[in-house]
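Novice: Return atomic coordinates for the entry below.
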Amino acid sequence: MSPSPLVHLAPAVADALAAGRPVVALESSIIAHGFPPPQNRALADELAATVTAAGAVPAMIAVISGELRVGLDADALDLLVRGNLAKASARDLGPLIAAGVTAGTTVAATARIAALAGIKVFATGGIGGVHRRLPNDSGPPDISADLAELGRTTIAVVTAGAKSILDLPATVEMLETLGIGVIGYGTAEFPAFHSRESGLPLAHRVDGIAPLAAAVRAHLHVAGTAMLVCNPPPAAIAVPWAELSGWIEAALQSAGREGVSGQRVTPHLLAALNRFSGGRSQAVNRALALDNATLAAKLAVAL
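Specialist: Alright, predicted model coming up:
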């Protein structure tokens, strides 16, 4: 039985949760908005297979025709990959349910729905954070709802840090302010999504699944916030920070010239970054998403 009347569990997910078997939540925005078809559909299948191979049950989360779905069948995935869908943050869930809309879920919405379902481990690519100021931008600071949600939801989030286009020092400071746990897996440096480097040190590091599970278990019991497990992108494909920062600066200048604002900023910057990198940034995104899914499944098994 679903733990909430608004949350619909796929049978495999419901059975696993009832039996106490490991489950990993997966966000659907990467499928609905991060990759074009048919790459997005292939990635959805690869993420599920990766989690399964590591011993856990995959539970991709989305809003499908107004239902909060935890675990998606082939028909639901086919809806998600067609493009032009809404992007649901946590604040959007009520109106989208009422309107019967289909939408991909951000980190904030996925964390909220996963927590309602009783799932304790969630794999994503990178979280949102504090946005950089665009040229000639005099408006209020743009801060992702991901941070606020992680500050009130007890879940372990395996991530390659925050998206590299963000103000990473300000994002790390906000994580501390909100009491969100941050621990490096095999790294003492906050990863910058496409890069293993950021120059921002981490206070806590572990180098194995058992100590990671012990730290996560303790945090989720006492802190009342999420634990961010920072897993740097695979070294073989990660971009050196000096090279990446040049692409980011070019993307920011492009957004400024074109007058991009509001919710259009992040998609514009990511598309520009992929263009300036010759497709490398999207290749890193895919590789780190799969790597994070593997680590999340191992963590869920250990927990």
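Novice: okay, CA-based contacts and neighbour counts for the rest of this
Specialist: Noted.
Novice: which residue ranges form the strands in this structure?
Specialist: With DSSP state E as the criterion, the chain has strands at 7-9, 23-27, 57-64, 67-70, 86-88, 103-105, 121-123, 156-159, 181-185, 205-206, 227-230.
Novice: out of these, nearest to residue 283?
Specialist: In terms of CA to CA, the element of the strands of the chain nearest to residue 283 is strand 156-159, at 16.1 Å.
Novice: can you tell which of the strands of the chain is closest to residue 257?
Specialist: Going by CA to CA, the one of these nearest residue 257 is strand 86-88, 25.3 Å.
Novice: Mind listing residues that contact that closest one?
Specialist: Strand 86-88 is contacted by residues 29, 33, 63, 96, 101-106, 109 when judged by CA atoms under 8 Å, 6 or more residues apart in numbering.
Novice: What of stretch 233-253?
Specialist: For stretch 233-253, the surrounding residues in contact (CA under 8 Å, 6+ apart) are 134-135, 160, 164-165, 191, 193-198, 269-270, 272-273, 276-277, 284, 287-288, 291.
Novice: Now with 7 Å, please.
Specialist: With contact meaning CA atoms under 7 Å, 6 or more residues apart in numbering, stretch 233-253 is reached by 134, 160, 165, 193-198, 269, 272-273, 276-277, 284, 288.
Novice: Repeat that for stretch 106-125.
Specialist: With contact meaning CA under 7 Å, 6+ apart, stretch 106-125 is reached by 3-4, 7, 23-27, 29, 61, 87-90, 127, 145-146, 149, 153, 155-160, 285, 288-289, 292-293, 296, 300.
Novice: here's the other one to compare against:
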Amino acid sequence: MGTRASNVASSSSRASPRVPLTCSREVEAALRSGAPVVALESTIVAHGMPFPENLKTALEVEALVRTLGATPATIAVIDGVARVGLNDSELKRIAELGERCAKASRRDLAHACGTGSTAATTVSGTMALARMAGVDVFVTGGIGGVHRGGESTMDVSADLIELGRTNVAVICAGVKSILDVPRTLEVLETHGATVCAYGVDEFPAFFTRTSGSRAPLRVDTPLEAARVIDASLRLGLSNGSVFAVPIPSEHEALGQVVEQATSQALREIETRKIIGREVTPYVLKRVAELTDGASLKANIALVKNNARIGAAIAVELAKLRKGVSA
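Specialist: Next comes the predicted model:
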């Protein structure tokens, strides 16, 4: 699986000594040398999969990123310190805590650090900390979006707002079909986020390669994606970017099974009158039950696929930036 950093630097060179953020030695060395680094979120570890599959998958994803020539930087808040790059014991701790582990989006970071808490970072929290550390590429499963009925409930993920103000590239599988995809794309447009589908014209919906919504933009190779990210950074834009990668075609049939279960779960939340932040946890748990674990297999497949593409993009970006500075 490659060599993992077992220690965390006392402070990040990219933050004041008073800032409760540190990079692992491995990540710090990569950033100093301009080598490719890929940020990874920890909420997918704590809340996205059961133990021990979550720990196994997290280690495999990190190993995959290393194999492709980049340094993985899983991000979380550990005992009040934002860690960019976890060691084995910290990653295991997050995995074992599972749903008992707090979640930290941007709004929760100050509280988690100020109270000495341990929390898994969401997409928005991971983006914010990645930017502080100087990491430009971030791989996750899927981003949050506008919930169905969001025009009335105002239930809009903080991920979308973060993408409008934090210049980090997010490589993901789009958004889950339980969300309102057209409205999600509208909100991303409103906030000025760059949205590209990877290798397809239609914006993917996590477990399925199609959503019925055309992607605003398209890239077809890691180099094309890297050029977009490089241009955004050199222009000094404040917005982030989304590179939506469809689930691998060999797993599409499995994805369709998950989609059918998702439709049933959505009907159930209407009958049970489940609303707000309880919707997603209920749907994900119910889908796992209905598919007898098939959703977990599909989830792992698409996360690893995202990691492959994200690492390749980070490698190309590092090459471009060294070329620009030469």
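Novice: Superpose the two chains and report the TM-score.
Specialist: The TM-score (TM-score structural alignment, normalised by the length of structure 1) is 0.94; 300 aligned residues with a CA RMSD of 1.8 Å.
Novice: out of the contacts of stretch 233-253 of structure 1, which are inside helices?
Specialist: Mapping these onto helices (DSSP state H) picks out 269, 272-273, 276, 284, 288.
Novice: From residue 145 of structure 2, how far out is the aligned partner of residue 249 of structure 1 in structure 2?
Specialist: For residue 249 of structure 1, the aligned position in structure 2 is residue 263, judged by TM-score structural alignment. Between residue 263 of structure 2 and residue 145 of structure 2 the computed distance is 17 Å (CA to CA, to the nearest Å).
Novice: same question, residue 178 of structure 2
Specialist: As judged by CA to CA, residue 178 of structure 2 and residue 145 of structure 2 stand 9 Å apart.
Novice: Residue 163 of structure 1 pairs with which position in structure 2?
Specialist: Counting by TM-score structural alignment, residue 163 of structure 1 lines up with residue 176 in structure 2.
Novice: ok, how many other residues are close to that match?
Specialist: By other CA atoms under 10 Å, the residues close to residue 176 of structure 2 number 23.
Novice: Let me know whether it touches residue 206 as I believe.
Specialist: Yes. Counting by CA atoms under 7 Å, residue 176 of structure 2 does reach residue 206; the two are 5.0 Å apart.
Novice: joint contacts of the two?
Specialist: What both residue 176 of structure 2 and residue 206 touch, as defined by CA under 7 Å, 6+ apart, is the set residue 142.
Novice: Return the residues in contact with the equivalent of residue 225 of structure 1 over in structure 2.
Specialist: The alignment partner of residue 225 of structure 1 in structure 2, by TM-score structural alignment, is residue 239. Shown in contact with residue 239 of structure 2 (CA under 7 Å, 6+ apart): 163-167, 192-193.
Novice: The equivalent of residue 132 of structure 2 over in structure 1 and residue 238 of structure 1: what is the separation?
Specialist: In structure 1, the residue equivalent to residue 132 of structure 2 is residue 116, according to TM-score structural alignment. To residue 238 of structure 1, residue 116 of structure 1 is 34 Å away according to CA to CA.
Novice: Give me the more crowded residue out of these two.
Specialist: Neighbour tally, residue 116 of structure 1 and residue 238, criterion other CA under 10 Å: the higher count belongs to residue 238, 23 against 15.
Novice: Residue in structure 2 paired with the more buried one?
Specialist: In structure 2, residue 238 of structure 1 lines up with residue 252, judged by TM-score structural alignment.
Novice: same thing with residue 68 of structure 1?
Specialist: Taking TM-score structural alignment for the superposition, residue 68 of structure 1 sits opposite residue 82 in structure 2.
Novice: Equivalent analysis for residue 281 of structure 1, please.
Specialist: So residue 281 of structure 1 corresponds to residue 295, using TM-score structural alignment.
Novice: So that match sits against residue 286, correct?
Specialist: No. With contact defined as CA under 7 Å, residue 295 of structure 2 does not count as touching residue 286 (10.1 Å).
Novice: Tell me which of the two has more neighbours.
Specialist: The neighbour comparison of residue 295 of structure 2 against residue 286 (other CA under 10 Å) goes to residue 295, with 25 against 18.
Novice: before we move on, the earlier item: of residue 263 and residue 145 of structure 2, who's got more company?
Specialist: Using other CA under 10 Å, the more surrounded residue of residue 263 of structure 2 and residue 145 is residue 145, with 28 against 14.
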